[in-house]
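Colleague: prediction below, plus the sequence it came from.
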Amino acid sequence: MTATPESRLAALDITLPVAAAPVANYVTTVRTGNLLVVSGQLPLVDGKLLITGKLGDEVSAHAGVACARACLINVLAQAKAALDGDLSRITRVVRLGGFIACTPEFTDHATVMNGASDLAVDVFGDAGRHARSTIGVPSLPVNAPVEVEALFEIA
């Protein structure tokens, strides 16, 4: 039997949350042709930020990895909602974009973003390998330390 994204999530003991509604003038997903774009998601768990603050200050790189992973879980929840509950329609993770709220001296952005990237590969296998950008920023909405956006190819 071929593993599905849902079976891989279950094996990882991950239950996707209900997709959060947008908090400003944007939509959470856009489908165009065979692409699905998911707007940036924060590390919300049970509706609350996993942690607040900046990497290189009050947030450790280890905590940042957990935040990036939580962001991708929320990205997947948005994708599942947009795809009528069927993550198997994702044929490729094309790109992930990561925004890391950090001090100017912090340079471990790539390690933090691996929290999202590693989970993408865990859930989608080779189709989860993707291009990505990881950018340090001075702040993010509601003092979140990490935000992740995604571009998927869909069937």
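Modeller: Right, received. Where do you want to start?
Colleague: from now on I want contacts and neighbour counts done on CA atoms only, so please keep to that.
Modeller: Noted.
Colleague: what distance separates the longest strand along the chain from the centre of its chain?
Modeller: The residue-count maximum for a strand in the chain (DSSP state E) belongs to strand 90-101. In terms of Cα atoms, centre = their mean, to the nearest Å, the centre of strand 90-101 is set 7 Å apart from its chain centre.
Colleague: for Leu55, see how far away Arg31 is.
Modeller: Using Cα to Cα, to the nearest Å, we find Arg31 at a distance of 33 Å from Leu55.
Colleague: compare those two (neighbour count), which wins?
Modeller: Higher neighbour count among Arg31 and Leu55: Leu55, with 26 against 15, using other Cα atoms under 10 Å.
Colleague: measure the more buried one to Ala63 for me?
Modeller: For Leu55 relative to Ala63 (Cα to Cα), the value is 9 Å.
Colleague: ok, now Arg69?
Modeller: Going from Arg69 to Ala63 by Cα to Cα gives 10 Å.
Colleague: which residue packs closest to Thr29, ignoring adjacent ones?
Modeller: Distances taken as Cα to Cα, 6 or more residues apart in numbering place Val38 nearest to Thr29, at 4.5 Å, with adjacent residues excluded.
Colleague: assumed the one you found was part of a strand.
Modeller: Yes - assessed with DSSP: H, G, I helix; E, B strand; the rest coil, Val38 lies in a strand.
Colleague: for it, what are its contacts?
Modeller: By Cα atoms under 8 Å, 6 or more residues apart in numbering, the contact set of Val38 is 28-30, 75, 78-79, 149-151.
Colleague: in strands, which of those residues fall?
Modeller: 29-30, 149-151.
Colleague: mind giving me the PyMOL select for these, buried ones only?
Modeller: The command below creates a PyMOL selection of those among the ones in strands among the contacts of Val38 that count as buried (16 or more other Cα atoms under 10 Å):
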select buried, resi 29+149+150+151
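Colleague: okay, one more to line up with it:
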Amino acid sequence: MSIESKLAELGVTLPDAPAPAANYVPFVQVGDIVYVSGQISTDESGLILGRLGDTMEVEAGVGAARRCAINLLAQVRAACGGDLDRLVRVIKLTGFVNSTAEFADQPKVINGASDFMVEALGDAGRHSRSAVSAAALPLGVAVEIEGIFQIR
């Protein structure tokens, strides 16, 4: 089954790859490795704002991280010239969670992205990962995630 078909089965339609917001590129390819710049939590309604441990609960953070993963795959599709089936595997995700100093469930939040990658890609979605707290994220978003991927 193609990756796009699996996404459709999950009810997920990838958005167009978001344009960079400043003087950087959305991804860099070196050989068969694609480094995707941090994707902030957005959905069809716009930015997903919030601070875990303050204005946002873990479940909402999990949803925000899932949206970051969807945006990461949109960038990978762009890097693959529109053919997401060129994706070999997810190598690493680094997740940043806008959270209070007392909040300690960053890994639970970033599970939203990790679980989605495995759900959508199977074993190719299994990856190494970091999940860290941030005192603030761009535009007040709840989550930002960057990724490293292998493509054909």
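Modeller: Nice, thanks for sending it over. Quick caveat: nothing in here was measured; it's all calculated off a predicted structure.
Colleague: if we can go back for a sec, the ones in strands among the contacts of Val38 of the first structure: which two are farthest apart?
Modeller: Farthest apart among those by Cα to Cα are Val30 and Glu149. That separation is 12.0 Å.
Colleague: give me the common contacts of the two.
Modeller: 37-38.
Colleague: quick one: the longest helix along the first structure to the second structure mean distance?
Modeller: Using DSSP state H to define each element, the first structure has its longest helix at helix 61-82. Superposed on the second structure, helix 61-82 of the first structure shows a mean distance to its aligned partners of 0.5 Å (mean Cα distance after the TM-score superposition for the first structure).
Colleague: show me what that helix is packed up against.
Modeller: strand 29-32, strand 35-41, strand 44-45, helix 109-124, strand 146-154 (3 or more Cα pairs under 8 Å, 6 or more residues apart in numbering; DSSP states H and E).
Colleague: and those, which is most packed in?
Modeller: Of all these, strand 146-154 carries the top mean neighbour count, a mean of 24, counting by mean count of other Cα atoms under 10 Å.
Colleague: follow-up on the earlier one: Arg69 and Ala63 of the first structure: which has the busier surroundings?
Modeller: Taking other Cα under 10 Å, Arg69 of the first structure and Ala63 do not tie; Arg69 has more neighbours (24 against 17).
Colleague: what range does stretch 132-147 of the second structure cover in the first structure?
Modeller: Alignment of stretch 132-147 of the second structure against the first structure: residues 135-150, by TM-score structural alignment.
Colleague: hang on, the earlier thing: so the longest helix of the first structure matches what in the second structure?
Modeller: Aligned using TM-score structural alignment, helix 61-82 of the first structure spans residues 58-79 in the second structure.
Colleague: what is the distance between the matching stretch and the centre of its chain?
Modeller: Put simply, stretch 58-79 of the second structure sits 3 Å off its chain's centre (Cα atoms, centre = their mean).
Colleague: check which residues of it are buried.
Modeller: Across stretch 58-79 of the second structure, burial judged by 16+ other Cα under 10 Å covers 58, 60-79.
Colleague: before we move on, back to that, so the longest strand of the first structure versus helix 61-82, what angle?
Modeller: Interaxial angle, strand 90-101 of the first structure versus helix 61-82 (axes from the mean of the first three to the mean of the last three Cα atoms, to 10 degrees): 140 degrees.
Colleague: give me the mean distance between strand 90-101 of the first structure and the second structure.
Modeller: With mean Cα distance after the TM-score superposition for the first structure, strand 90-101 of the first structure departs from the second structure by a mean of 0.5 Å once superposed.
Colleague: pretty sure Leu93 of the second structure contacts Gly125?
Modeller: No - here Leu93 of the second structure does not reach Gly125: they are 10.4 Å apart, not a contact under Cα atoms under 8 Å.
Colleague: of the two, who's got more company?
Modeller: Per other Cα under 10 Å, whichever of Leu93 of the second structure and Gly125 has more neighbours is Leu93, with 24 against 21.
Colleague: with adjacent residues omitted, what lies nearest to Gly50 of the second structure?
Modeller: Leaving out its chain neighbours, the residue that sits closest to Gly50 of the second structure by Cα to Cα, 6+ apart is Ala142, at 4.7 Å.
Colleague: can you check Met113 of the first structure too?
Modeller: Ala68 (5.8 Å).
Colleague: my guess is that neighbour contacts Thr111. True?
Modeller: No - counting by Cα under 8 Å, Ala68 of the first structure does not reach Thr111; the two are 9.9 Å apart.
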